[in-house]
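Participant: sequence and predicted structure, then a few things I'm wondering about:
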Amino acid sequence: MIQFLLNDRLQQETTLPPDTTVLQYLRRDAGRCGTKEGCASGDCGACTVVIAEPQGETLRYTPINACLTFMSALQGKQLITVEDLKHRGELHSVQQAMVDNHASQCGFCTPGFVMSMFALQKSAQKKMQSAALASRGAQREEILQALSGNLCRCTGYRPIVDAAHSACELQAEDQFDRGEKVTLQRLRAIAPIAGQVTREQDDVSLLPSSIDELAAAYLANPQARLVAGGTDLALEVTQRHQRLTQLIALSHIPELQAISVTPDSLLIGAAATLSSCLPLLEHEFPDFGALLERFASQQIRNQGTFGGNIANASPIGDGGPVLLALGASLVLRRGKEQRTLPLEQFYLGYKQTALQAGEFIEQIIIPRVAADSSRTLKVYKVSKRLDDDISAVCGAFHIEVREGIVIHASIAYGGMAAIAKRASHCEQQLVGQVWQSTTVERACQALAVDYQPISDFRASQEYRMQVAKNLLRRCLIETTSSETLMRVTQYV
C-alpha cells in the first residue's frame, strides 16, 4: 500500500500498476488536469509538481517532473499540484505575481512555471528567515537555475523571471506555512513502509526500507527493474509505451541515500539524488559541481541519482566521464555478498555492465585529492543548449603537473564511444612529458586511436573528434598560469 497526502487529504493506493506515473494518476485517477503533459520526457516542465517531506522540524519543498515519477516515490510525502495553491477564493502569491507581470500567454506551460516558482519561493523564505537573503543579482541566478527546466513556447522569459522576482521578495504567510506543523505530524504518522507491496493481478511493486530487504527482494526477483529516481527508466513507459510490471523502488532506503566523507574518499549512496550530492561535489571539485548545475534540469536533478546514471550505462551520461577521470569505484551487492569494482571495469559495452543477476550498486567511492596535491580537475560539457540538454561531448581531465612535467593524467570522454571511456593512448602521450602545446598536440592525435565516434542527430563524427581535441587544448590553456609557463620554458 502506498500512503501519501494529496495536499491535505490522505491517499491510500493498493492496486495501482507499478509503472503508473504521478502525471497519469493525477489526470486519470485524481481528476486533476492542471498538471500538463508536454513532452513526457522531463524536458519541458509542463508537468512540474511539488513534493513536500520532513526535513528536521520543517518541510522541504522539491519540484519534480510528474511525467517521470512513479507513484511509489510518493510514499510518506505530500503531493502539491497547481490546484492546491488557490485558497479560499484567492490566488496564491506566486499565481498573482504571474498575473501582475503578464507572464502567461497560451497558459499551457504556466502551471509548471507556477509550481517551480512556488518551490523557489519556499526556499527563498527559509533563507530570509535565516538572515541569508541574497542580493538581487544572486537571486536572478537562482531564479534562472530554478526555471531552467521549464520551457515556454510562446514568448520570451523576461516577464516570467520578473514574476519570480516578485514572488520571492514576498514574505506573506500562506496556507502551507500555517499548516506546516500539522502536515509534519500527519506525514510522520504514516506507518513505515517495511517492505510494503502494491499489486494488481501479476504486477508487483516492492518498496524495501533497508539494504538487507532490497538485497533479498532483488535476489528473489532478479527480473524486476530497480527504480531510484526513474528519470531514465520512466522513458520506457512514456516514450516507448512499454509496460514495467515488476519494480523495486530504492527511494525509501536511508542507507542508499547516505552521503559521507572520510579522509581519503567521498562515499555516495547509489540512490542519493544529484541535487543532494551537489554541495559536497561542488566543494571538493568545483568543475564537477558546475557540470551538475547543467545536468538536465533542477526537476531531474531532484530525482535522478548517480547510481542510476551509472547503471544505465549510457554513452552520453555526464556522470560517467567525470567519475572515470577521478578513479571512482563501485560497491556492488548481491544477496549478502559485496564486492568493490573500479568503474573502469564496470562498463562492458553499449548498455552492458558487469552487474550479475540480482546484483545492484550500493555505493560510489570517489577518491579525494590530498590537500598538498597539485592535481586539477577540469570538466567541459558541449551541447546545443546551455541548460536542460544532453551532451554531444563531455570531457573530464584530471591532471597533475609538477615543475612543468605531467606526472598524472586521467582523461575520459562521454559521447565519443559506445561507453564512457578513458583516453588511455592520449594519457600515455602526456605522462612524463612537458605540459605544453607540442605535447598536447601529440596527445590530440592519439585520441583517434582511443575513439571512433559516430555521427547522429546531436553531432557528426568529425565534429565530435574536433571538439574532443579542442577540449584538451582548452584544459592546457586554463591550467597553465604565467608562473607555470615560466617553469615550462626551462624544459623546452
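Facilitator: It's in.

Participant: alpha carbons only for contacts and neighbour counts from here, please
Facilitator: Will do.

Participant: pull out the buried positions in stretch 383-396.
Facilitator: Within stretch 383-396, the residues scored as buried using 16 or more other C-alpha atoms under 10 Å are 383, 387-396.

Participant: just stretch 152-159 next, same as before
Facilitator: For stretch 152-159, the neighbour count (16+ other C-alpha under 10 Å) marks 152, 157, 159 as buried.

Participant: and if you look at stretch 161-170?
Facilitator: So for stretch 161-170, counting by 16+ other C-alpha under 10 Å, buried means 161-169.

Participant: quick one: contacts for Val369?
Facilitator: 264, 375 (C-alpha atoms under 8 Å, 6 or more residues apart in numbering).

Participant: kindly report the same for Val204.
Facilitator: By C-alpha under 8 Å, 6+ apart, Val204 lies in contact with 17-18, 197-198, 245-247.

Participant: how about 10 Å then?
Facilitator: Residues in contact with Val204, defined by C-alpha atoms under 10 Å, 6 or more residues apart in numbering, are 15-19, 197-198, 224, 244-248.

Participant: show me the helices in the stretch 301-450 of the chain, by range?
Facilitator: Applying DSSP state H, counting those that start in this stretch to the stretch 301-450 of the chain gives helices spanning 306-311, 319-325, 343-346, 424-430, 437-450.

Participant: include distance to Gly112 and mean neighbour count when you put those into TSV, please.
Facilitator: What follows is those, written out as TSV (distance: least, C-alpha to C-alpha, whole Å; neighbours: other C-alpha atoms under 10 Å):
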stretch	distance to Gly112	mean neighbour count
helix 306-311	25	23
helix 319-325	27	26
helix 343-346	37	18
helix 424-430	45	20
helix 437-450	43	17
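
Participant: what about versus this one:
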Amino acid sequence: LNGKLHELTHLNPNTTVLEYLRLHERQTDTKEGCASGDCGACTVMAQRLPIDDIEQASATPFYTLNSCITLLSLMDGHHLMTAAYLADNPEHHPERALLHPAQQAMVDCHGSQCGFCTPGFVMSLASVYENQRLQKNQDTTTDDLDYDDIVASISGNLCRCTGYRPIIDAGLAMEGIGQQRDADQTAAKDFTINLATDAMASSKNTASTKLSAIKPVLTQESRKLFMPTSIDALNQVLAANPTATIWAGGTDLGLSVTQHMVDHEVIVQLSAIEELKSWSLTGSDEPTDGDKKTEQVPTQSLVLGAGMSYQQMLPVLEQYFPEFAAIFERIASPQIRNMGTIGGNIANASPIGDLPPILLALDAQVYLRHCASDSNDNNHSQASYTDETISLSAFFLDYKKTKLRAGSYVVDIHIPLMQDNQHLYIHKISKRYEDDISACLLAARIDLSADGKTIEQANLGLGGMAAIPLLAESCQQALIGQSVDVASFETAAQMLSMDVSPMTDVRASREYRMHVMQRLIIKCGKQLVAGMQPASA
C-alpha cells in the first residue's frame, strides 16, 4: 500500500478496500460517495506485483477500481495506490512537494471546486498517464493522449459542481507538464515495485505457499476467506464449503456488503486462479484444457474462462467478435470493467446484465462444474464433481435463479465463431450514454441464405424485458424464411408482446420498453438491408 508491504491474516473477509483505507489505515484521501461503484469518488489505482524476480513490474499496466465495492483480498499481490501517494515528499516537505502531472494539471486548469470527487478524478487521469508513459518506454511511436482518451479514462467519475470541461482540459495538459519536467531534468516518480528486497521476495513466497493449501487465508471469529490458486483446489474448497459465497470481481455482489450490510460467513474468492482467466479456440492449434468436455461444443468456438475481466476479454473479442467488443464502451465504467468478470455477470443472473443477451444471440454455451464431498469430515473430505455443458438459454430459470446449486460454479463460456452469412447487431438503451445500467438491450444475430436474400435463422437476445435474459422466440420464428427487407422485421416486431411483458421501474415504463424494443428490431432490419446494398462507386 503506497509503497509499503502489508500482510494480513486476521480481518473480516467482508472488508472492502475503502473501509480498510479509511478505518484501518486512516488513509482518508480516498472518499466514499455512493458506496455502489457508480460515482468514482473512491477510485484508487493498482498494479499487479511481479510474481517472481524474473517478471518485470514495468510490463504490467496500471488500472483503476472502485474501492467502495472491492474486497481488500482482491488486492492480494498488488501495489495499491491512493491520491496522497502520487506526489513526491508531500508529508515531510510539503513546501517542496512535487505534484503528479495529473494533480498539477487539475490545479492549473481549476478542475476542482468542492473537491469531494477530485481524488477519484486524479487517480483516473494518473492511471491513463502512467500507462501511456509505460508504453512510450517500450514503444517510441506511442501516440499522445487525445480528447477521446481523456474522456474514456474519466467516464466512470461523476462531478456534481465543476463540470467536465476543466477536468478534460487538465487531462490534456498532463503530458505538457510531464514533458516540461523531462526538459528540466526533474525525475518522475516511479510507481512500479519489483521484488528487489529479500524480505519482500520471502514474504511473497510464503504467501504463495499459504495460498496453495486448502485453508482460509483470512479469518475473524467464524468468518473465513478462501483463495484457492487452482481449479483442483477450488473443487476441494467448494466440496467442503458448498454454501460459501463465490466471489469473482464482485462488482454487483459488493453491494450486498455496502448497501444491504450482509456479512458473508464464508467467501471463496476466485482471483488467484489463473486457469479461469485464460481463453482458447476449440478446433484449432491453440491449447485447451484437456479436462473439459469440449466435444459437446461446436468445433469452432471461442472459449472464455469465467474469471476473465471485461478488460481482459476486450482484445480477444476485438479479434473474433468486433461488434461485441464495440459495445464495451457502453458497459459500466473503466473501474467496473477492470474488475467485473464474464462468469460473474452470467452467474449473477441480472435481467439487465449487458452480456447475457449478446451471448444468447450468439448461441453461447456455459460449462458448469458441480462439486460435492465424498466425506462428512471437512478436514479429510475428497472432492468429487460432475460437469455439465448447457446452452445459456437453459441456464436462466427465473429471477436470480439459475442452474447453479450449492457447490457449483461457472468454468467457462463457449461462443461459436461467426460465419460469413451471419450478421450481429447490438443496441443498448440507457439514460446516460456511459456508465449506466440498461433500460433495455437488444442483440440480434441474423443468418442469411447463400444468396443473401432469405433469413435462415434469427436469434434475438433481450435484456431488461423480463425477469431473466431471454430469446424472443416468436419474433425469431416470424423472421425465419422471410425475405431480407424491412417489412419482414416490422412484422416480426409486432410479435414481441407474445414473448415478453416488461415491467415499469425507475429506468423505464413497460410501454416505453415495448415500443423501443420493437423499434430496435426494425432498426436491425434497416441495418441489415443497408449492409446488403452494393457499395457505390
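Facilitator: That came through, no problem. Here the structure is a predicted model, which is why all the values come from computation and not from measurement.

Participant: now what about the TM-score between them?
Facilitator: The TM-score (TM-score structural alignment, normalised by the length of the first structure) is 0.93; 477 aligned residues with a C-alpha RMSD of 2.0 Å.

Participant: to which residue of the second structure is Ser329 of the first structure aligned?
Facilitator: Per TM-score structural alignment, the equivalent position to Ser329 of the first structure in the second structure is Gln365.

Participant: count of residues packed around its match?
Facilitator: 25 (other C-alpha atoms under 10 Å).

Participant: could you measure from it over to Leu317 of the second structure?
Facilitator: Gln365 of the second structure is 16 Å from Leu317 of the second structure, where distance means C-alpha to C-alpha, to the nearest Å.

Participant: what's Leu392 of the second structure aligned with over in the first structure?
Facilitator: In the first structure, Leu392 of the second structure lands on Leu343 (TM-score structural alignment).

Participant: nearest spatial neighbour of that match, chain-adjacent residues omitted?
Facilitator: Of all residues not flanking Leu343 of the first structure in the chain, Ser329 sits nearest, at 4.8 Å (C-alpha to C-alpha, 6 or more residues apart in numbering).

Participant: superposed on the first structure, where does the single longest helix found in the second structure end up, distance-wise?
Facilitator: In the second structure, taking DSSP state H as the definition, the longest helix is helix 510-532. Mean deviation of helix 510-532 of the second structure from its aligned counterpart in the first structure after superposition (mean C-alpha distance after the TM-score superposition for the first structure): 1.3 Å.

Participant: thinking again about what came up before, mind checking how far the match of Leu392 of the second structure is from Arg225 of the first structure?
Facilitator: Taken as C-alpha to C-alpha, the span from Leu343 of the first structure to Arg225 of the first structure is 21 Å.

Participant: how far away from the center of its chain is stretch 93-108 of the first structure?
Facilitator: 28 Å (C-alpha atoms, centre = their mean, to the nearest Å).

Participant: in the second structure, what range does that stretch match?
Facilitator: Under TM-score structural alignment, the match for stretch 93-108 of the first structure is residues 101-116.

Participant: how far does that stretch stretch from one end to the other?
Facilitator: When the termini of stretch 101-116 of the second structure are compared using C-alpha to C-alpha, they are 19 Å apart.

Participant: what comes up buried for it?
Facilitator: Result for stretch 101-116 of the second structure [16+ other C-alpha under 10 Å]: buried residues 101-106, 109, 111-112, 116.

Participant: Gly171 of the second structure sits in which helix or strand?
Facilitator: helix 165-183 (DSSP states H and E).

Participant: just checking, what packs against that helix?
Facilitator: helix 101-108, helix 118-138, helix 147-153 (3 or more C-alpha pairs under 10 Å, 6 or more residues apart in numbering; DSSP states H and E).
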